[in-house]
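K.L.:
Okay, sequence plus prediction incoming.
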Amino acid sequence: MRIDDLPPVRGTLTPDRPLADLSWLRVGGPADVLFQPADEEDLRAFLGALPAKVPVFPMGVGSNLIIRDGGIRGVVIRLGRGFNGIETLAGGRVRAGSAALDAHVARKAAQAGIDLGFLRTIPGAIGGALRMNAGCYGRYVADAFVSARGVLRDGTAITLGPEDMGFAYRSTALPPDLVLTEAVFEGPERPPEEIEAAMEEALAKRAATQPVKDRSAGSTFRNPAGYSSTGRADDVHDLKAWKLIEDAGMKGARLGGAQMSEIHANFLINRSDATATELELLGERVRETVFAKSGIRLEWEIMRVGEAVKTEAGAG
């Protein structure tokens, strides 16, 4: 794919762009083309003129991704400064661009006395949090969601309500090539100092129980029990992935530079220059071992995208 063959843009098109530095795990091959649109109008015009045969992958800040070593074919779309605004509204609501960091949204909301504190400890940006129905300590995006805007593969802009999202536990039913551009959330109105104190407590709890200083992509596998997390009172996930991994003897397991954290068994970390192949193979080894031990098949929470390369990953 040549840049000259792509529609003109006001943003930036970069051919053969390495993606490892855009991923929290610091792995992965290049995108054929990386597109960073100037604004939603630029994004709509580009997608509307882009041939339908060219695949598109919307990428956030890479906090929940294993990008395979062979890279991603087609166009990777990464939203930036034109999509990171945060605005507090009346009625306990906040409008945030998809590129706004979750933590920044939580802090800006808190200053206005709006409690979206559950976002404070979630790594990544709003677009990814929307797509994955991210949550922490019993609250999920679905609980606070009001509406969202997005751009379809053909360049059409759409507005999404809760019924359009298909919220489920750590997932939605959104098309993979839909580019989310902004969302509106609603939270309880409380004194800012109370919200700040609760967020600080959550941060301290996270630091004490998770490998926050290591290169990871957050929780590796979904908790296997319970109902879809859509805010219902009967949502429970008592069977924890970390417990199954520990019971299977895979806490701290290594493969090359990849390791299951010794702090939290459900965190896959890049310990020492791991490849994407090593990370994914270790994850699959954990799944196989847990299944052999418990009969339960863990499901990936981390998204794995792109093309693999034939590499022999050695055990460490």
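P.N.:
Sure thing, it's come through. All of these numbers come straight from a predicted model, not from anything done at the bench.
K.L.:
Only C-alpha atoms from now on, for both contacts and neighbour counts.
P.N.:
OK.
K.L.:
Let me see the contact set for the closest residue to Ile122 other than its chain neighbours.
P.N.:
Nearest non-adjacent residue to Ile122, counting by Cα to Cα, 6 or more residues apart in numbering: Asp102, 6.4 Å away. By Cα atoms under 8 Å, 6 or more residues apart in numbering, the contact list for Asp102 reads 119-126, 129.
K.L.:
How about Arg17?
P.N.:
Contacts for Arg17 (Cα under 8 Å, 6+ apart) come out as 30-34.
K.L.:
what about it, which helix or strand?
P.N.:
strand 12-18 (DSSP states H and E).
K.L.:
Next, the buried residues of that strand.
P.N.:
13, 15-18 (16 or more other Cα atoms under 10 Å).
K.L.:
right, and Leu22 touches Leu65 too?
P.N.:
No. Using Cα atoms under 8 Å, Leu22 is not in contact with Leu65, being 10.0 Å away.
K.L.:
quick one: which of the buried residues of strand 12-18 is nearest to Thr159?
P.N.:
Ranked by distance to Thr159 (Cα to Cα), the buried residues of strand 12-18 are led by Leu13 at 26.6 Å.
K.L.:
alright, now check it against this:
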Amino acid sequence: MGLCVAAGTDRSRARRRGRRSVTLLDRLGDRLSGIRGRLTPDAPMRKLTWFQVGGPADLFFQPADEDDLILFLQRLPEEIPVLVVGVGSNLLVRDGGIEGVVIRLSAKGFGAAEQISQTRIRAGAAIPDKRLAASALDAGIGGFHFYHGIPGAVGGALRMNAGANGVETVERVVEVHAVDRHGRRHVLSNADMGYSYRHASAPEGLIFTAAVFEGYRCEPLEIRAKMDEVQTHRESVQPIREKTGGSTFKNPPQSSAWKEIDKAGCRGLTIGGAQMSEMHCNFMINTGDATGFDLETLGETVRRRVLQTSGIVLDWEIKRLGRFEAGRIVTPASDSD
């Protein structure tokens, strides 16, 4: 078939380990002839997320480039679910794993940054936000310092309007390049993205592949100083060396999530191997042996206590995905999820 299949996924060994005797990759067979990217059946998602929890994806795909991604989507039967993940920094995968195909854009095919004018940069969706900030520094383009403190990649920043230090992605985006579920290319304007706080209303099925950003001319020393401020602040108030997923909940109107969590007595709250950080109580931590069930149960417990204490419904900022294990379903604290 000409496929690049990850090492260690030999089907006979998979059967001996008690996995499904026929993987999704087996079922797709010759449909994927000509695909150049990396395909891994029963891929352990815990290795791809910062929380280091979660069951396997039925099939994991890293396309070689945009043409490879398009061919794969055109060949993939429409009834098979597709999920796109980035660096896994704000992702909680449930213990039962993920149905269908998980796509993660490769750094080689989607990780370039290029200065295209005095104030504009074209960046692939797989570039870490921190590297986008560094590219802007090298080009003498201001307005990107806030990305230095965001632990994600450009694709996720585009999808959730990532922001920090008083700046949001919406302020920098000119246009976004994407591919839909049928393998068709799209170019969206800033207005097409429909940005609001930590949200974009662009269709969920679009896979962002690159974007053009615009800043302003600025002295590198001034940019560097702002980036240093971001880093210093982050190291002083966030548990960045723990197994965490960043901010757990969005800030509610007229308040901060951490203040409401603290008021509800949830700083340091622990369930199983999951804990709300003592340092910053809007950060959930895997203390070493947490499961996805532990982390999601902790989050919903916090939501329930904040609702009881303040009457505020906290909305998740961390994305929770996948299947629950049998008998280990987490009930949301409210009907707002």
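P.N.:
Right, received. Where do you want to start? Since this is a predicted model, take the numbers as computed values, not measurements.
K.L.:
out of Leu22 and Leu65 of the first structure, which sits in the more crowded spot?
P.N.:
Leu65 (26 against 18; other Cα atoms under 10 Å).
K.L.:
Residue in the second structure paired with the more buried one?
P.N.:
Leu65 of the first structure maps onto Leu91 in the second structure, with residues paired by TM-score structural alignment.
K.L.:
Who are the contact partners of that match?
P.N.:
49-51, 245, 318-321.
K.L.:
Could I get the full set of helices for the first structure?
P.N.:
40-49, 102-111, 126-132, 141-144, 162-165, 192-209, 241-247, 276-294 (DSSP state H).
K.L.:
Looking at those, spot the one closest to Ile3 of the first structure.
P.N.:
Closest among these, using Cα to Cα: helix 40-49, at 12.5 Å.
K.L.:
Superposed on the second structure, what's the mean shift for the closest one?
P.N.:
Taken over the aligned residues, the distance from helix 40-49 of the first structure to the second structure averages 0.8 Å (mean Cα distance after the TM-score superposition for the first structure).
K.L.:
returning to what we had before: what residues in the second structure pair up with the strand holding Arg17 of the first structure?
P.N.:
Counting by TM-score structural alignment, strand 12-18 of the first structure corresponds to 38-44 in the second structure.
K.L.:
One more: stretch 274-287 of the first structure?
P.N.:
With TM-score structural alignment applied, stretch 274-287 of the first structure matches the range 290-303 in the second structure.
K.L.:
Give me the contacts around the matching stretch.
P.N.:
53-54, 92-95, 248, 261, 264, 266, 269-276, 284, 286, 313-314, 320, 324, 328-333.
K.L.:
same check, this time on stretch 88-95 of the first structure
P.N.:
Stretch 88-95 of the first structure is contacted by residues 86-87, 108-109, 112-114, 182-189 when judged by Cα under 8 Å, 6+ apart.
K.L.:
so, if you compare these, which one comes nearest to Arg2 of the first structure?
P.N.:
Glu182 (30.1 Å).
K.L.:
What is the aligned counterpart of the closest one in the second structure?
P.N.:
Aligned partner of Glu182 of the first structure by TM-score structural alignment: Ala210.
K.L.:
surely its match meets Phe110?
P.N.:
Yes. Between Ala210 of the second structure and Phe110 there is a contact under Cα under 8 Å: 7.4 Å.
K.L.:
of the two, who's got more company?
P.N.:
Neighbours of Ala210 of the second structure and Phe110, each counted by other Cα under 10 Å, are more numerous for Ala210; the result is 25 against 20.
K.L.:
Who are the contact partners of the residue nearest to the more buried one when sequence neighbours are not counted?
P.N.:
Once flanking residues are discounted, Ala210 of the second structure sits nearest to Gly124: 4.1 Å by Cα to Cα, 6+ apart. If you count contacts by Cα under 8 Å, 6+ apart, Gly124 of the second structure has them with 110-113, 154-155, 209-211.
K.L.:
Can you turn the buried part of the residues you listed into a ChimeraX selection?
P.N.:
A single ChimeraX command selects the buried members of these (16+ other Cα under 10 Å):
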select :110,111,112,113,154,155,209,210,211
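K.L.:
Just name the closest of the contacts of stretch 88-95 of the first structure to Ala45 of the first structure, please.
P.N.:
Glu182 (17.6 Å).
K.L.:
was I right about that closest one contacting Ala148?
P.N.:
Yes. Counting by Cα under 8 Å, Glu182 of the first structure touches Ala148, with 5.6 Å between them.
K.L.:
returning to that earlier point: the first structure: which residue goes with the residue nearest to Ala210 of the second structure?
P.N.:
Under the alignment (TM-score structural alignment), Gly124 of the second structure maps onto Gly97.
K.L.:
what separates that match from Phe185 of the first structure, distance-wise?
P.N.:
Distance of Gly97 of the first structure to Phe185 of the first structure, given as Cα to Cα, to the nearest Å: 11 Å.
K.L.:
related to what we said a few turns ago, mind reading off the mean deviation between the strand holding Arg17 of the first structure and the second structure?
P.N.:
Strand 12-18 of the first structure sits 0.8 Å off on average (mean Cα distance after the TM-score superposition for the first structure).
K.L.:
still on that earlier bit, among the buried residues of strand 12-18 of the first structure, which pair sits farthest apart?
P.N.:
Longest span within those, Cα to Cα: Leu13 and Pro18, 13.0 Å.
K.L.:
what's the overlap in contacts for Ala210 and Phe110 of the second structure?
P.N.:
124-125.
K.L.:
Same list (the contacts of Gly124 of the second structure) but as CSV, adding distance to Glu78 of the second structure.
P.N.:
Below are these laid out as CSV (distance: Cα to Cα, whole Å):
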residue, distance to Glu78 of the second structure
Phe110, 24
Gly111, 28
Ala112, 30
Ala113, 32
Val154, 27
Gly155, 23
Thr209, 20
Ala210, 24
Ala211, 26
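K.L.:
I am finished for the moment; much appreciated.
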